[in-house]
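Undergrad: Predicted model follows, preceded by the sequence.
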Amino acid sequence: MSQRATRLLHLLEALGGRRRPVAGARLAEDLGVSLRTLYRDIATLREQGADILGDPGVGYLLRPGFLLPPLNFSEDELEALALGARWVTRQPDRALAQAAERAMTRIGATLPASTRLSIETSGLLVPTPSQTPPDAPWLPTLRLGIRLEHVLRMHYADGQGQATQRLIWPFAMAFMEGLGMLAAWCELRRDFRHFRADRVIALADTGERYPSRRHVLIKRWRAATGYGLDS
């Protein structure tokens, strides 16, 4: 681990768990760095996504939800992350693909130059899909619906091309080459249903939370169908 990466990790640890802002001078003293170095490190962490509140003379507070995972990763773990990110960039969800690219850029920024070069040129490649996945601009809505446990209004075409409007409780999405599959509770059928991604015409978030929890639906779904998609 580089000296700079170690210093950033120590700064995160110093900020973590605090409920009130801590003065920059105090942080610099605790970490054994100059105030100028501290300000530069805080700016670096902010660029990498750390939600650090505060300014010089006011104090600093790290809002929950930010970790800097690559600092303690082995090269095997970093290669696995890079390979997974490359696979995500080949999926039709452009927002998710761009998030994967940003995540790997942030991870790379914390690594020593030699390690970063090794990961970027590892030779572990993701094959190009045999067919171009259909455009699916509704995927971010689906992912948010799954995350927030929201009821979605779906415009869907069956195998004969007949379109229907449905209210669904989405809880899982499987990404497979050439075909994605959505698992949800369908209010129309009053049962679990699987929907092919290439037959979804549109999705809209109703903003309403469905009357169950996602993990409960997944448990019921597995018991009812025998499926065991990794979650």
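TA: Good, I have the coordinates. A quick note: this is a predicted structure, and the numbers were derived from the prediction, not measured. Residues are numbered from 1 along each chain as shown.
Undergrad: going forward, measure contacts and count neighbours with C-alpha atoms only.
TA: Noted.
Undergrad: I would like the residues contacting the top strand by length along the chain, please.
TA: Looking across the chain with DSSP state E, the single longest strand is strand 163-176. Contact partners of strand 163-176, identified using Cα atoms under 8 Å, 6 or more residues apart in numbering, comprise 142, 145-146, 149-158, 180-188, 210, 214, 217-218, 229, 231.
Undergrad: can you check stretch 222-231 too?
TA: 172, 174, 221.
Undergrad: Show the contacting residues for the last one.
TA: Residues in contact with residue 221 (Cα under 8 Å, 6+ apart) are 192, 227.
Undergrad: Run through the strands of this structure in chain order.
TA: So, for the chain - with DSSP E - the strands run 52-55, 59-62, 150-157, 163-176, 179-186, 191-196, 200-209.
Undergrad: let's bring in a second model and compare:
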Amino acid sequence: MRRADRLFLIIHALRGRRTALPARDVAATLGVSLRTIYRDVADLQRSGVPIEGEAGVGYVLRKGSDIPPLMFTAEELEALVAGTRFVQAFAGQRLSRSADAALLKIQAVLPEALRERSERSRVFAPDFGQHASLKAHFDSVHAAIVAQQVLAICYADESGQVSRREVEPLALSFWGGAWTFGGWCRLRQGFRSFRLDRISDCQVPGETFADTPERGFKAYWKAIGAD
């Protein structure tokens, strides 16, 4: 049995229960070891699935957390699957794990026919390791954008000229062949875009910045003609 199917069945077994379900019962039903069930439940909990309980006692979904089947069309589900596969291939590890966890939660409450249809999607975004440089520093830049932290980067321009910059990062963009992040460059005193694969060093000194009308996200968006 595939792990995705096993995780779905664990959640399905817990839905609607008023009493804790012993892990040994789940293990016997699925034909796996207790250790596997403990590990699977821990992974589901880390993904945000509201499972309460512990080994040796049993598990139950938190009261009031059960949700009805989501009303997606087959095409909408395939779009979600394709988007998740794209993120897994081209984005950073944190966003990839989050996309995978989100899809897991959606599939856990879908009718069986729609769940099976979503898993049969033939839209792929192969990685095979060739996108490593493309998405280098993605997690660091993404985290800095969310936390509004200044980045100190070592950056090479098109001619190979290297310079050190302090940048207030505002947004990540994917252009098909490269990721860039845009922000306020303190060296140039203006908005600039930086390709992630041209950054040789990326540090977060710990300084935060404010999203101001003059050099915040809306001003950057307008400056690049995307207003």
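TA: Looks like it came in fine. Remember, predicted model here, so these are calculated numbers, not experimental data.
Undergrad: tell me which of the contacts of stretch 222-231 of structure 1 is nearest to residue 92 of structure 1?
TA: Nearest to residue 92 of structure 1 among the contacts of stretch 222-231 of structure 1, counting by Cα to Cα, is residue 174 at 12.7 Å.
Undergrad: Tell me the residue in structure 2 aligned with the closest one.
TA: Structural alignment places residue 174 of structure 1 opposite residue 173 in structure 2 (criterion: TM-score structural alignment).
Undergrad: tally of neighbours for that match?
TA: Using other Cα atoms under 10 Å, residue 173 of structure 2 is surrounded by 12 other residues.
Undergrad: Next: residue 170 of structure 1.
TA: Neighbours of residue 170 of structure 1 using other Cα under 10 Å come to 29.
Undergrad: quick revisit: would you list the contacts of stretch 222-231 of structure 1 in CSV and tack on distance to residue 62 of structure 1?
TA: Output for those, formatted as CSV (distance: Cα to Cα, whole Å):
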residue, distance to residue 62 of structure 1
172, 32
174, 34
221, 39
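Undergrad: Closest one to residue 73 of structure 1 out of those residues, please.
TA: Among those, residue 174 lies closest to residue 73 of structure 1 (Cα to Cα), at 27.1 Å.
Undergrad: mind checking how far residue 204 of structure 1 is from residue 143 of structure 1?
TA: 12 Å (Cα to Cα, to the nearest Å).
Undergrad: in stretch 98-115 of structure 1, what counts as buried?
TA: 100-101, 103-104, 106-108, 110-111 (16 or more other Cα atoms under 10 Å).
Undergrad: quick one: which of the residues you listed is nearest to residue 119 of structure 1?
TA: Set against residue 119 of structure 1, the nearest of the buried residues of stretch 98-115 of structure 1 by Cα to Cα is residue 108 (8.7 Å).
Undergrad: That closest one and residue 147 of structure 1: what is the separation?
TA: 27 Å.
Undergrad: Repeat that for residue 52 of structure 1.
TA: 25 Å.
Undergrad: between those two, which one's more packed in?
TA: Just comparing residue 52 of structure 1 and residue 147: by other Cα under 10 Å the higher neighbour count belongs to residue 52, 19 against 13.
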